[in-house]
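Q: Need coordinates for the below:
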Amino acid sequence: MSEGRTKGDQAPELSQEMKQYFRTYWGNFPFPVMLVHRTRIIMERNALAEALGCVPGARCSDQGTKESHKGCLANLALREQSAQRRVGYLKEFGMILDAYWIPLVDFPDYFLHFSIDITEYAAEHMKLVEL
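A: Alright, predicted model coming up:
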């Protein structure tokens, strides 16, 4: 599985093997997931991400509003080569999202990005706290 680095703003082609690995592991994940190159080009996505308009070749940073990307931790995840997490309310969707940016081991120019809607769980938690 060899994915080369590129110069400039170009993302390399993703091998069929890498695409298959992504589909195998993330195809049935119950929330949108994207495999993203450091240039922010979406390399692969699951069906739920595709339904939201996230398609290979597009930039993840062009999806949604600029406001929805204010909390992006992709740069930090890539720089430190460590998973990053942010939980917060996203007004655009009216949801509390538990978001992750996870660099791939041995592929430092790639990261997984997904957000899990935890709105209902947070609401239940707040009800318990109020008791």
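Q: From here on, just use CA atoms for contacts and neighbour counts.
A: Will do.
Q: hey, where'd the strands end up in the chain?
A: Using DSSP state E, the strands of the chain run over 33-37, 42-45, 84-90, 95-104, 107-117.
Q: Relative to F22, how far out is the residue nearest the centre of the chain?
A: Central residue of the chain (CA atoms, centre = their mean): H113, 1.5 Å from the mean position. Using CA to CA, to the nearest Å, we find H113 at a distance of 12 Å from F22.
Q: Common neighbours of the two, please.
A: Taking CA atoms under 8 Å, 6 or more residues apart in numbering as the contact rule, H113 and F22 both touch L35.
Q: In contact with C72, which residues?
A: By CA under 8 Å, 6+ apart, C72 lies in contact with nothing.
Q: Surely the residue nearest to the centre of the chain and V33 touch.
A: Yes. Counting by CA atoms under 8 Å, H113 does reach V33; the two are 5.8 Å apart.
Q: ok so, going back, tabulate the strands of the chain in TSV, adding columns for distance to G57.
A: As requested, the strands of the chain are arranged in TSV below (distance: least, CA to CA, whole Å):
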stretch	distance to G57
strand 33-37	10
strand 42-45	6
strand 84-90	24
strand 95-104	19
strand 107-117	14
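Q: want to put them side by side, so please do this one too:
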Amino acid sequence: MVSQQVLEAFQSMWGPFPEPVMLLHKSREILAVNAAGRAAGIPVGAKCSSLNPENTTDGHCRQCQALKALRTGEPITTSSVTGARRLKGYWLPLKDVDDVYVHFGVSIGEEIDAALAAAKNA
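A: Predicted structure coming up:
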């Protein structure tokens, strides 16, 4: 489905990233994960929606922006709040590789919230 060269490039770029990162096909099949993703137990070959079944409709996460990112060829970002966690989500289509994208979310930590609050009050 994807070349060994793409898989190696993914690991070279995203392997050490401190948050879980997935390489996915537009079918939502997980093609590869970085080290943090492996440590979190993300299974290669599964559908990404299986990681968050309570947040899905028709087998896709409600907030998923994968198809839009693939259709436009542009990165898509979203912000969300899940419980006390604030997340920034990313869908990054690969250049010159049809139907494949990188997806991850980054926790927006207390330090960032505190800095934003301090800037507002300044």
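Q: How alike are these chains, TM-score-wise?
A: Superposed pair, TM-score by TM-score structural alignment, normalised by the length of the second structure: 0.84. Supporting alignment: 117 aligned residues with a CA RMSD of 1.8 Å.
Q: so which of the strands of the first structure gets nearest Q16 of the first structure?
A: strand 42-45 (10.7 Å; CA to CA).
Q: In the second structure, point out the residues matching that closest one.
A: Residue correspondence for strand 42-45 of the first structure in the second structure, counting by TM-score structural alignment: residues 30-33.
Q: quick one: contacts of that stretch?
A: Here stretch 30-33 of the second structure has contacts from 2, 7, 10-11, 15, 20-25, 42-48, using CA under 8 Å, 6+ apart.
Q: Buried among these? Need that as a selection in PyMOL.
A: Applying 16 or more other CA atoms under 10 Å to the contacts of stretch 30-33 of the second structure, the buried members can be selected in PyMOL as follows:
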select buried, resi 10+11+15+20+21+22+23+24+25+42+43+44+47+48
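Q: Inside helices: which ones of the contacts of stretch 30-33 of the second structure?
A: Mapping the contacts of stretch 30-33 of the second structure onto helices (DSSP state H) picks out 7, 10-11.
Q: Need those in JSON lines (columns: distance to T82 of the second structure).
A: Listed next are those as JSON lines, based on distance: CA to CA, whole Å:
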{"residue": "L7", "distance to T82 of the second structure": "31"}
{"residue": "F10", "distance to T82 of the second structure": "28"}
{"residue": "Q11", "distance to T82 of the second structure": "28"}
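Q: wait, what's in contact with the closest residue to I30 of the second structure other than its chain neighbours?
A: Once flanking residues are discounted, I30 of the second structure sits nearest to L24: 4.7 Å by CA to CA, 6 or more residues apart in numbering. L24 of the second structure makes contact with 30-32, 100-103, according to CA under 8 Å, 6+ apart.
Q: From those, pick the one nearest A115 of the second structure.
A: H103 (26.5 Å).
Q: any idea what the residue nearest to the centre of the first structure aligns with in the second structure?
A: Aligning on TM-score structural alignment places H113 of the first structure opposite H103 in the second structure.
Q: wait, its match sits on V21?
A: Yes. If you go by CA under 8 Å, H103 of the second structure and V21 touch, sitting 6.0 Å apart.
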